[in-house]
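Colleague: Okay, predicted coordinates and the sequence, questions at the end:
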Amino acid sequence: MKLRSVTYALFIAGLTAFSTSSLAAQSLRFGYETSQTDSQHIAAKKFNELLQEKTKGELKLKLFPDSTLGNAQAMISGVRGGTIDMEMSGSNNFTGLSPVINLLDVPFLFRDTAHAHKTLDGKVGDDLKASLEGKGLKVLAYWGKRLARCHQLARTG
């Protein structure tokens, strides 16, 4: 069984849907552009630990940080072609496949982190995920290192 992903977060609840009894021990190739000191790599390592725990060691990730498998576009193509199992990158890398994904790059779109989670974990997030599923990609979860927002009025003049 191959998992495909375009974005990533610690998304363990969905993993319980897989029947580990039908899986042979398997390593999944997981590529991303960020360095080994970046928060995405730290999260990927934690995700790997949790994945192994939830699947009783039948699934594990082989991590490829630092653009080892290519840039984001190359890795997305690899996921679509089946040479890479998972990929993590920004939403801007998917707009060529689904222009509606541009929505995620609108500044100040969300009031706060809770609003972002509520929106992306609901119908809007489901619709965005569906826009990529016909393209050979499966979004496991949304991940954001920052949210552009402002809590003060700008004064001019």
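Modeller: Arrived safely.

Colleague: make it CA atoms for all contacts and neighbour counts henceforth
Modeller: Fine.

Colleague: all strands of the chain, in order?
Modeller: With strands called from DSSP state E, the chain shows them at 26-32, 59-64, 86-88.

Colleague: Let's have the ones you listed in CSV, adding mean neighbour count and distance to residue 99.
Modeller: Output for the strands of the chain, formatted as CSV (neighbours: other Cα atoms under 10 Å; distance: least, Cα to Cα, whole Å):
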stretch, mean neighbour count, distance to residue 99
strand 26-32, 21, 22
strand 59-64, 20, 27
strand 86-88, 28, 18
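
Colleague: Can you add distance to residue 39 and give those back as a markdown table?
Modeller: Below are the strands of the chain laid out as a markdown table (distance: least, Cα to Cα, whole Å):
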| stretch | distance to residue 39 |
| --- | --- |
| strand 26-32 | 12 |
| strand 59-64 | 14 |
| strand 86-88 | 12 |
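
Colleague: Go through those strands and name the closest to residue 71.
Modeller: For those, the distance to residue 71 is smallest for strand 26-32, at 7.9 Å, taking Cα to Cα.

Colleague: so which of the strands of the chain comes closest to residue 127?
Modeller: strand 86-88 (19.1 Å).

Colleague: Tell me which other helices or strands the closest one touches.
Modeller: strand 26-32, helix 72-81 (3 or more Cα pairs under 8 Å, 6 or more residues apart in numbering; DSSP states H and E).

Colleague: can you give me how far stretch 141-157 is from the chain middle?
Modeller: Put simply, stretch 141-157 sits 22 Å off its chain's centre (Cα atoms, centre = their mean, to the nearest Å).

Colleague: What segments of this structure are helices?
Modeller: 39-54, 72-81, 113-120, 123-133 (DSSP state H).

Colleague: for the first one, packing partners?
Modeller: Other elements packing on helix 39-54 under the criterion 3+ Cα pairs under 8 Å, 6+ apart are strand 59-64.

Colleague: How far does the strand it packs on sit from its chain's centre?
Modeller: 14 Å.

Colleague: for comparison:
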Amino acid sequence: MIFALALTFFAASIQPAAAEKVLKLGHMMPLVSVEQSCALKFKELVETRSNGRLKIEIYPAGQLGRDKDILEALQFGTLDLGVITTSPQTNFAKEIGVLDVPYLFRDWDHVGKLMHADFYDSLLSSTEKAMFYNFCLLPRGFRNVTNNTRPIVEPSDLNGLKIRVIESPVFVDTFKALGASPQAMSWGEVFTALQQGAIDGQENAMITIYDEHVYEVQKYVSNTRHIFAFASLCGSKMLFDGYPKEDQDLIRQAAKDTAESMMGVVRADVKKVEDKLVAKGMLVNDVNADAFRSVIKPVQEKIAKDYSEDFFNKIKALAE
């Protein structure tokens, strides 16, 4: 009996540690980007908190495809994680499209209130039916218009300009209402189209304008602040549901802590980026914000009804 107990104890003492698990994370943005910074912070938190048992392998710069490709890989369970712009997610889960309602967010403080609102998790969970999780929102800043023709001050200054927008009805409808000629196209085509003059301009977050070297092919950047840009840290529902609960909890918390950490970093960086763009030769100007809001109001209400009037009203109320 004593020998048997000793043998059992010895066998238990030499059991191998829990096997290391490698999770692959993809995103389409360059090595110097908000998305990469978020991925690195998330990797640090997950690996530290799991004592190295969970490893995150990051595949940046479109190595695994564009946003749509990464989303589909998550849905089919061929990829664990992704950092993905929320706008393309609307094609899979329409409620998340409420984030793209033009002139919904007043300022960064308004965005911060959303991330602590009691309905925040419900908004995130709207993508689960499409077989991927949104673990957190990652703020990227307000989107602004660049072009080579003139500074945009009034909505009428956009009349006739060919402006590249995300392949989303929200963005197309927004810029049609503002008088522009929106050109929906994949980001991979944009730099060349700007360079060749096939389009007059584009719209994006300030940090993306800088990180993607838009200043090399554009002269004016106007602070239209028409839509707030978000990315999110996503996970494959098919794969994630099979993880042990302790790993699920660890990943969810690491994602939320990443978002909290990056919120302050990105907000501070946006203020610095405008100076960097000026140093690169771009001319930056403010716009008549009240005029833009007035023109876009009917479109705002229509878009809210198409996606989620409930979430729209809740988000809007946070600013009151």
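Modeller: Sure, I can see it. Quick caveat: nothing in here was measured; it's all calculated off a predicted structure.

Colleague: Packed most tightly, which of the helices of structure 1 would that be?
Modeller: helix 72-81 (a mean of 19; mean count of other Cα atoms under 10 Å).

Colleague: Structure 2: matching residues for that one?
Modeller: Here helix 72-81 of structure 1 aligns to structure 2 at residues 67-76, judged by TM-score structural alignment.

Colleague: Ok, stretch 91-98 of structure 1 next?
Modeller: The aligned range for stretch 91-98 of structure 1 is 86-93, by TM-score structural alignment.

Colleague: Name the surrounding residues that touch that stretch.
Modeller: Under the criterion Cα atoms under 8 Å, 6 or more residues apart in numbering, residues 67-68, 71, 96-97, 99-100, 126-127, 129-130, 166-168, 230-232 lie in contact with stretch 86-93 of structure 2.

Colleague: if we go to 6 Å?
Modeller: For stretch 86-93 of structure 2, the external contacting residues (Cα atoms under 6 Å, 6 or more residues apart in numbering) are 96, 97, 127, 130, 230, 231.

Colleague: what's the neighbour count on the counterpart of residue 137 of structure 1 in structure 2?
Modeller: Matched by TM-score structural alignment, residue 137 of structure 1 corresponds to residue 132 in structure 2. Neighbourhood size, residue 132 of structure 2 [other Cα atoms under 10 Å]: 30.

Colleague: give the contact list for residue 132 of structure 2.
Modeller: 75, 235, 236, 237.

Colleague: ok, the last one - how many residues close by?
Modeller: Counted with other Cα under 10 Å, residues neighbouring residue 237 of structure 2 total 22.

Colleague: close enough to count as contact, it and residue 130?
Modeller: No - contact criterion Cα atoms under 6 Å: residue 237 of structure 2 and residue 130 do not qualify, at 8.7 Å.

Colleague: now, which of the contacts of residue 132 of structure 2 lie within helices?
Modeller: Using DSSP H, the contacts of residue 132 of structure 2 in helices are 75, 237.

Colleague: The contacts of residue 132 of structure 2: which two are farthest apart?
Modeller: Greatest spacing in the contacts of residue 132 of structure 2, by Cα to Cα: 75 and 235 (8.8 Å).

Colleague: where do the helices sit along the stretch 151-300 of structure 2?
Modeller: Here the stretch 151-300 of structure 2 has its helices, by DSSP state H, counting those that start in this stretch, at 169-177, 190-196, 206-211, 237-240, 245-279, 289-307.

Colleague: ok, and which of those helices has the densest surroundings?
Modeller: Ranked by mean neighbour count, the helices of the stretch 151-300 of structure 2 are led by helix 206-211 with a mean of 22 (mean count of other Cα under 10 Å).

Colleague: Now do the aligned residue in structure 2 for residue 112 of structure 1: how many residues are near it, please.
Modeller: In structure 2, the residue paired with residue 112 of structure 1 is residue 107, using TM-score structural alignment. Look at residue 107 of structure 2: counted by other Cα under 10 Å, it has 14 neighbours.

Colleague: ok, residue 107 of structure 2 to residue 101 of structure 2 distance?
Modeller: 14 Å (Cα to Cα, to the nearest Å).

Colleague: And residue 314 of structure 2, by the same measure?
Modeller: Taking Cα to Cα, one finds residue 314 of structure 2 at 13 Å from residue 101 of structure 2.

Colleague: the more surrounded of the two?
Modeller: residue 101 (23 against 15).

Colleague: Please report how far the closest residue to the more buried one other than its chain neighbours lies from residue 2 of structure 2.
Modeller: In this structure, residue 101 of structure 2 finds its nearest non-sequential neighbour in residue 300, 5.9 Å apart by Cα to Cα, 6 or more residues apart in numbering. From residue 300 of structure 2 across to residue 2 of structure 2, the span is 77 Å (Cα to Cα).

Colleague: what number of residues lie near residue 285 of structure 2?
Modeller: Other residues close to residue 285 of structure 2 by other Cα under 10 Å number 13.

Colleague: Distance check, the closest residue to it other than its chain neighbours against residue 296 of structure 2.
Modeller: Distance criterion Cα to Cα, 6+ apart; nearest residue to residue 285 of structure 2, sequence neighbours excluded, is residue 222 at 5.0 Å. Going from residue 222 of structure 2 to residue 296 of structure 2 by Cα to Cα gives 17 Å.

Colleague: Also residue 125 of structure 2?
Modeller: Applying Cα to Cα to residue 125 of structure 2 and residue 296 of structure 2 gives a distance of 29 Å.

Colleague: same thing with residue 144 of structure 2?
Modeller: According to Cα to Cα, residue 144 of structure 2 stands 15 Å off from residue 296 of structure 2.

Colleague: Could you do residue 68 of structure 2 as well?
Modeller: From residue 68 of structure 2 to residue 296 of structure 2 the distance is 28 Å (Cα to Cα).

Colleague: Also residue 117 of structure 2?
Modeller: For residue 117 of structure 2, the distance to residue 296 of structure 2 - Cα to Cα - is 26 Å.
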